[in-house]
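J.: Sequence and predicted structure, then a few things I'm wondering about:
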Amino acid sequence: MTRLLSFIDRLSRLAETVAVLLIFGYCALMLTEVVARAQAQSFSFTWEFSQYAMAAIFALASGPAIRTGVHVRITLVAEMLPPGLRRVLDILANLVALVIVALIVWAMWTKTATSYERNILATSVTKSPLWVPQAVVLWGMAQLWLDLAARLIRRLANQPYEWRDADAEPSDV
């Protein structure tokens, strides 16, 4: 089990790294557009590819956000509960999240496969094959499911299940 969890953690770090690289790419695209507009021009591909990048960033960063505990959550009710009940509520919420994300993965798989089989292209000037950005989003959603599964396994085994402040500077903690 430890090997599986370690493998999921490595995949999560890879997804996180790709998301960071895509953020830099997104910034480069937007800066290119700003410079072009300053010259009274525009590049249509910057808007198209930046949209793909934003979807991929969101998807790829979702799993690592669960892993490191930096996602948005509402703890108002959970903080008022005793630790045992809080654990049960957390496990139930994790199970519900696994079901929801599994449905999203299935839908993205269907969408990506359909785009690939039918060779669906973007309606923009670039005519990009849509299965490529859809596959990256599918990867991100699958990674989210894996990170949720790893979190649940660790929670059930009473192991540390979140790495809060894992990347924080010593002065931040």
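T.: Sure thing, it's come through. Residues are numbered from 1 along each chain as shown.

J.: Please count neighbours and contacts with C-alpha atoms only from this point.
T.: OK.

J.: show me where the protein has strands.
T.: Ranges of strands in the chain, per DSSP state E: none exist.

J.: And for the closest residue to Arg13 other than its chain neighbours, the neighbour number?
T.: Spatial nearest neighbour of Arg13, excluding adjacent residues (CA to CA, 6 or more residues apart in numbering): Pro64 at 7.0 Å. For Pro64, the number of neighbouring residues by other CA atoms under 10 Å comes to 27.

J.: Quick one: residues contacting Arg86.
T.: Counting by CA atoms under 8 Å, 6 or more residues apart in numbering, Arg86 touches 78-79.

J.: Relative to Ala78, how far out is it?
T.: Arg86 sits 6 Å away from Ala78, taking CA to CA, to the nearest Å as the criterion.

J.: swap in Tyr26?
T.: 37 Å.

J.: try Arg164
T.: 17 Å.

J.: buried ones in stretch 114-121?
T.: Buried residues in stretch 114-121, counted by 16 or more other CA atoms under 10 Å: 115-116.

J.: quick one: that stretch to chain centroid distance?
T.: 23 Å (CA atoms, centre = their mean, to the nearest Å).

J.: Kindly report the same for stretch 25-38.
T.: How far stretch 25-38 lies from its chain's middle: 24 Å, per CA atoms, centre = their mean.

J.: Check stretch 58-75 too.
T.: Offset of stretch 58-75 from its chain centre (CA atoms, centre = their mean): 8 Å.

J.: quick one: buried residues of that stretch?
T.: For stretch 58-75, by 16+ other CA under 10 Å, it's 59-69.

J.: what do you get for stretch 100-107?
T.: Neighbour-count burial for stretch 100-107 [16+ other CA under 10 Å]: 101-102, 104-105.

J.: Based on its surroundings, how many neighbours for Ile91?
T.: So Ile91, with other CA under 10 Å, has 17 neighbours.

J.: A further structure is provided below for comparison with the first:
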Amino acid sequence: MRLFLRLVDGAAAAAAVAAALCLALLTVIVLAEIAVVWLFNFSLDFSWEYAAFLMCAAFFLGMGWTLRQGGHVRVSLFAHHLPPGPTRALDMLATLAGLVISGFLTFALGSLAWGAFIGGSRTFTPTATPLAVPQGVATLGMAILTLVLVARLVRLATGEEPDEKPADGGIPSET
């Protein structure tokens, strides 16, 4: 079980690095678009399309790591007024609900990406990007979130702390 938890944490961390790279590339593309329009008075055909794909990729690829870090919005109204046992049970119930939803979304996105791949769907823009690529990345991110939710449920069931919280309250660092 320890190996599974480490692998899921590693996948979430790797996806978070990929999400950060997507945001960096997004920044470069938008700045290039601004510079080209300002200097040469024309637009890069791919810039807005790929900026949207990269934003989507960053969002989906970062979800699992964000959950593991305790960064998603939570309503803790009841948790502050309940003893630890019921609080953990409530957290398990919420995690299970999230797991069902993310599992469904993983399946739905996977079906969408597979259909685009089989059908050869492409964007209607000049780049004619195969839609299976950005849809596949979204599916991967959603699948990682689903695995992180499974790992979270395991941690809650075994009495382990489900969130990785750094001592200083900031972003965890490798030491």
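T.: That came through, no problem. What you see is a predicted model; the values in this text were computed from it and never measured.

J.: Overlay them and tell me the TM-score.
T.: The TM-score (TM-score structural alignment, normalised by the length of the first structure) is 0.93; 170 aligned residues with a CA RMSD of 1.5 Å.

J.: Tell me how many other residues surround Ala167 of the second structure.
T.: Neighbour tally, Ala167 of the second structure, other CA under 10 Å: 8.

J.: how far away is it from Val8 of the second structure?
T.: 22 Å.

J.: how about the helices in the first structure?
T.: Along the first structure, counting by DSSP state H, helices occupy 2-38, 44-68, 83-117, 131-156.

J.: The third one against the second structure, how far on average?
T.: Once the two are superposed, helix 83-117 of the first structure sits an average of 0.5 Å from its aligned residues in the second structure (mean CA distance after the TM-score superposition for the first structure).

J.: Also the shortest one?
T.: Overlaying the second structure shows helix 44-68 of the first structure at a mean distance of 0.6 Å from the equivalent residues (mean CA distance after the TM-score superposition for the first structure).

J.: other SSEs contacting that helix?
T.: helix 2-38, helix 131-156 (3 or more CA pairs under 8 Å, 6 or more residues apart in numbering; DSSP states H and E).

J.: and those as TSV, adding distance to Ile91 of the first structure and mean neighbour count?
T.: Converted to TSV, those look like this (distance: least, CA to CA, whole Å; neighbours: other CA atoms under 10 Å):
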stretch	distance to Ile91 of the first structure	mean neighbour count
helix 2-38	17	16
helix 131-156	7	21
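
J.: Nearest to Met54 of the first structure, out of those helices?
T.: helix 2-38 (7.4 Å; CA to CA).

J.: Run a quick neighbour tally on Asp90 of the first structure.
T.: By other CA under 10 Å, neighbour count at Asp90 of the first structure equals 15.

J.: Looking for the alignment partner of it in the second structure.
T.: Matched across to the second structure, Asp90 of the first structure falls on Asp91, judged by TM-score structural alignment.

J.: The residue nearest to Ala20 of the second structure when sequence neighbours are not counted and Leu23 of the second structure, how far apart?
T.: Nearest in space to Ala20 of the second structure, with sequence neighbours left out and distances taken as CA to CA, 6+ apart, is Ala58 at 6.7 Å. To Leu23 of the second structure, Ala58 of the second structure is 6 Å away according to CA to CA.

J.: Ok, Leu156 of the second structure next?
T.: From Leu156 of the second structure to Leu23 of the second structure the distance is 32 Å (CA to CA).

J.: hang on, the earlier thing: right, and the helices of the first structure - which one's nearest Pro170 of the first structure?
T.: helix 44-68 (16.3 Å).

J.: Name the surrounding residues that touch that closest one.
T.: By CA under 8 Å, 6+ apart, helix 44-68 of the first structure touches 12-13, 15-16, 18-20, 22-23, 25-26, 29-30, 32-33, 71, 124-126, 133, 136-141, 143-148, 151, 161-166.

J.: and what of stretch 19-38 of the first structure?
T.: By CA under 8 Å, 6+ apart, stretch 19-38 of the first structure touches 42-43, 46-47, 49-50, 53-54, 56-58, 60-61.

J.: Looking at neighbours, which among the residues you listed is most surrounded?
T.: Leu60 (30 neighbours).

J.: Excluding chain neighbours, what is closest to that residue?
T.: Gly140 (3.9 Å).

J.: Contacts only, for the one you found.
T.: When contacts are counted by CA under 8 Å, 6+ apart, Gly140 of the first structure is found next to 15, 56, 58-63.

J.: Please tell me how far the residue nearest to Arg13 of the first structure sits from Met141 of the first structure.
T.: According to CA to CA, Pro64 of the first structure stands 11 Å off from Met141 of the first structure.
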